[in-house]
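[1] sequence and predicted structure, then a few things I'm wondering about:
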Amino acid sequence: MIDLKQDAASITHINQRFDDLVGRNREELLSRIKDEPQRVIIQYYLNVLRELCKQGCGCLPINAFSTLEALSRVIMEQSANMLYVGMDSGDNARSLLRSSKKLTESNGKSWAAYLSEQGLQNPAAQARQANGERMLADFDRRWPDVERYPGGKGLFAALGWENNYYAFYAPLCDSVHSFSDDLSNLVSISEVFAESAGVGEQLLMYWEKERRRLATYHYTVAIALRGEAFGRVCSAVDLILDDKEAEGIYADLHSLIDRHEDFDGIRLSEMNAGDLSFENFPIN
């Protein structure tokens, strides 16, 4: 059985423990990062991730699970960014900074080209392109030969997180873009209603519980990736965390993750065998 209220309480407590762990080591971590742009970026990501995870915990008691799914995706991506920037001596930080200048330049150029094709003008488009070109040229003079910052799958692959990309991040992108998975399920359930209102009602109730369970599970994974990213950034500057506390947090996170994965795995086996009964897999 999955008890979502109990899981919500556990996740919130774990997240607070992790915030406390970060708080105790934050200044020492930053003091060991000698590259100034890298230090500024890591400091910012620490703040952003704390804020995002706090908002995620706030979603749990009010059943804001669509918002939680979107937040989980953002937490995973920003954890990946923090780890990538923190895993070397500063080159990756400059790659990230250059990508911002390049994006401004290319966006302005594309916008201006589109307007020109339509016989339209907007001074903001040319200004954006010119500003991007100027910032990019200034950046390249200061730091020549900076590597391109990896995006999407490339970023996760650089961290050894390919499985996390395919298993969690890519599917969660749907929660940011179109909600097509949820809508597809709802349409299929509506077709069942046309045949049997009773069965349709049962499916709808269980699907809603499963949607909440998945959001809770994905959020737990996001917090775990945030934890891994922080631990690896600390290791990169030889900062040793409190092993007992860190291991306790990670053990509790993975215990919760394993319980959800075992639940899903056994349920999938029964479904493949044609013996699935919702009553055997309660979600409360």
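    Great, that's in hand. On a predicted model such as this, the values are computed, not experimentally measured, just so you know. Numbers count the residues shown, from 1 in each chain.
[2] only C-alpha atoms from now on, for both contacts and neighbour counts.
    Will do.
[3] tell me the SS of Ser255?
    Using DSSP: H, G, I helix; E, B strand; the rest coil, the structure places Ser255 in helix.
[4] residues near it, how many?
    Per other Cα atoms under 10 Å, the neighbour tally for Ser255 reads 12.
[5] which residues in the protein form helices?
    In the chain, the helices defined using DSSP state H lie at 4-32, 36-59, 65-86, 91-117, 123-142, 153-158, 162-164, 170-177, 180-195, 197-236, 243-272.
[6] and among the ones you listed, the most buried is which?
    When the helices of the chain are scored by mean count of other Cα atoms under 10 Å, the highest mean neighbour count falls to helix 65-86 (a mean of 23).
[7] what is that helix packed up against?
    For helix 65-86, the contact count by 3 or more Cα pairs under 8 Å, 6 or more residues apart in numbering; DSSP states H and E identifies helix 36-59, helix 91-117, helix 153-158, helix 170-177, helix 197-236 as packing neighbours.
[8] quick check: the gap between Ala8 and Arg213.
    10 Å (Cα to Cα, to the nearest Å).
[9] cool, Tyr84 as well?
    From Tyr84 to Arg213 the distance is 30 Å (Cα to Cα).
[10] also Val233?
    Taking Cα to Cα, one finds Val233 at 30 Å from Arg213.
[11] could you do Leu52 as well?
    Distance of Leu52 to Arg213, given as Cα to Cα: 20 Å.
[12] same check on Gln38?
    37 Å.
[13] and for Glu201?
    18 Å.
[14] take the one below as the second:
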Amino acid sequence: MKTITILSIFICSNASAKTIFEWPNHAKAAISLAYDDALNSQLDHALPALNKLNLKASFYLTLSSPTVSNRLEEWRHIAKQGHELGNHSINHACHGSLPGRDWVLTYNDLDKKQFDEIIQEINTANTFLKAIDGETLRTFTVPCADQLVEHKNYVHALHDAFVGIKSHVGKIPKSRSSINVMDAAVWSPSGNSGTELIAYAKQAAFYGTIANFTFHGVGGDHLPVSIKAHQELLDFLAKNKDIYWVDTYRNISLYIKKNAN
């Protein structure tokens, strides 16, 4: 019995060890820089700063945004530069009944949507995005982190449509084995300093895991961070590429899925 028990522990330990993987180039942490809602300031300020330092990011497009139709060729060019165009739905429906949601329009209130309706919208958004960038693999960020429609979790029903999903606001994972690319936590900075942004990245390095930044406006638009703060973070990441692996969330998700099994 003792022999069997010891052998069982050894097998379980080896099975657990398989979930521990190394980041590319022996980096200590992965960094996902993401930009939600398809905003002008992202094209005007964030993109040039990223390209200057050769940092790749994920831009989650709300396809009904006028910035998508008005600047379509620029978004198409972003994809050719190696950035990801992620899915952030067509209309960005959110629960209007929650506090601070007076901006949610009646026709775009998730409280009034049907389950199949929102699933169809997200899948149709993937089709539109493929028409822009030609890609078939991409990731999804849940609008407002609202996952329930008709008291059912619609995000769970979309797992086959994406290689990664950013689903909620939460803390940095404390171990690589706890990283779930299909249920990832994000931080959405707004008005934070460069020092605070850098501290968040450092926390991921401390745990050896991943920091998911979800920006909105950069030097303008809504929920903005300043151009200065954003630049300070990018400069820090670029100067410490031996510590931080910065890539699109699509590439990060695919890497984890391949190496964490």
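    Noted; the coordinates are in hand. Just so we're clear, the structure is a prediction, and the values are computed from it rather than from any experiment.
[15] can you calculate the TM-score here?
    Comparison of the two superposed chains (TM-score structural alignment, normalised by the length of the second structure) gives a TM-score of 0.25, and 120 aligned residues with a Cα RMSD of 6.4 Å.
[16] rewinding a little: just put the helices and strands packed on helix 65-86 of the first structure in JSON lines and tack on distance to Asn164 of the first structure.
    Below are these laid out as JSON lines (distance: least, Cα to Cα, whole Å):
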{"stretch": "helix 36-59", "distance to Asn164 of the first structure": "18"}
{"stretch": "helix 91-117", "distance to Asn164 of the first structure": "21"}
{"stretch": "helix 153-158", "distance to Asn164 of the first structure": "8"}
{"stretch": "helix 170-177", "distance to Asn164 of the first structure": "9"}
{"stretch": "helix 197-236", "distance to Asn164 of the first structure": "9"}
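[17] of all those, which lies closest to Arg134 of the first structure?
    helix 91-117 (8.6 Å; Cα to Cα).
[18] so which elements touch that closest one?
    helix 36-59, helix 65-86, helix 123-142.
[19] quick one: the strands in the second structure?
    Assigned by DSSP state E, the strands in the second structure fall at 29-36, 58-61, 84-87, 139-141, 148-149, 152-153, 164-169, 184-186, 210-215, 244-246.
[20] in a markdown table, list the ones you listed along with mean neighbour count.
    Below are these laid out as a markdown table (neighbours: other Cα atoms under 10 Å):
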| stretch | mean neighbour count |
| --- | --- |
| strand 29-36 | 24 |
| strand 58-61 | 28 |
| strand 84-87 | 28 |
| strand 139-141 | 27 |
| strand 148-149 | 18 |
| strand 152-153 | 12 |
| strand 164-169 | 22 |
| strand 184-186 | 22 |
| strand 210-215 | 24 |
| strand 244-246 | 24 |
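[21] among these, which is nearest Ile252 of the second structure?
    strand 29-36 (7.6 Å).
[22] the inter-axis angle of the closest one versus strand 210-215?
    20 degrees (axes from the mean of the first three to the mean of the last three Cα atoms, to 10 degrees).
[23] so which elements touch strand 29-36 of the second structure?
    Using 3+ Cα pairs under 8 Å, 6+ apart, strand 29-36 of the second structure sits against strand 58-61, helix 194-207, strand 210-215, strand 244-246, helix 249-259.
[24] compare the ones you listed and give me the one nearest Phe236 of the second structure.
    Per Cα to Cα, nearest to Phe236 of the second structure of those: helix 194-207, 7.2 Å.
[25] and the closest one with strand 210-215, angle?
    Using the same axes, to 10 degrees: helix 194-207 of the second structure against strand 210-215 is 160 degrees.
[26] and helix 194-207 of the second structure, what does it pack against?
    Using 3+ Cα pairs under 8 Å, 6+ apart: helix 194-207 of the second structure touches strand 29-36, strand 210-215, helix 227-239.
[27] rebuild those as CSV, extending it with distance to Ile132 of the second structure.
    Compiled in CSV, those are given as follows (distance: least, Cα to Cα, whole Å):
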stretch, distance to Ile132 of the second structure
strand 29-36, 17
strand 210-215, 22
helix 227-239, 27
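[28] so which of these comes closest to Asp133 of the second structure?
    Nearest of these (Cα to Cα): strand 29-36, 17.0 Å.
[29] how close does Glu105 of the first structure sit to Ser66 of the first structure?
    Taking Cα to Cα, one finds Glu105 of the first structure at 34 Å from Ser66 of the first structure.
[30] ok, now Asp138 of the first structure?
    42 Å.
[31] please apply the same query to Trp207 of the first structure.
    14 Å.
[32] Ala170 of the first structure too?
    16 Å.
[33] TSV for the helices and strands packed on strand 29-36 of the second structure, including distance to Ala30 of the second structure?
    Shown next, in TSV, are those (distance: least, Cα to Cα, whole Å):
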stretch	distance to Ala30 of the second structure
strand 58-61	14
helix 194-207	8
strand 210-215	5
strand 244-246	5
helix 249-259	8
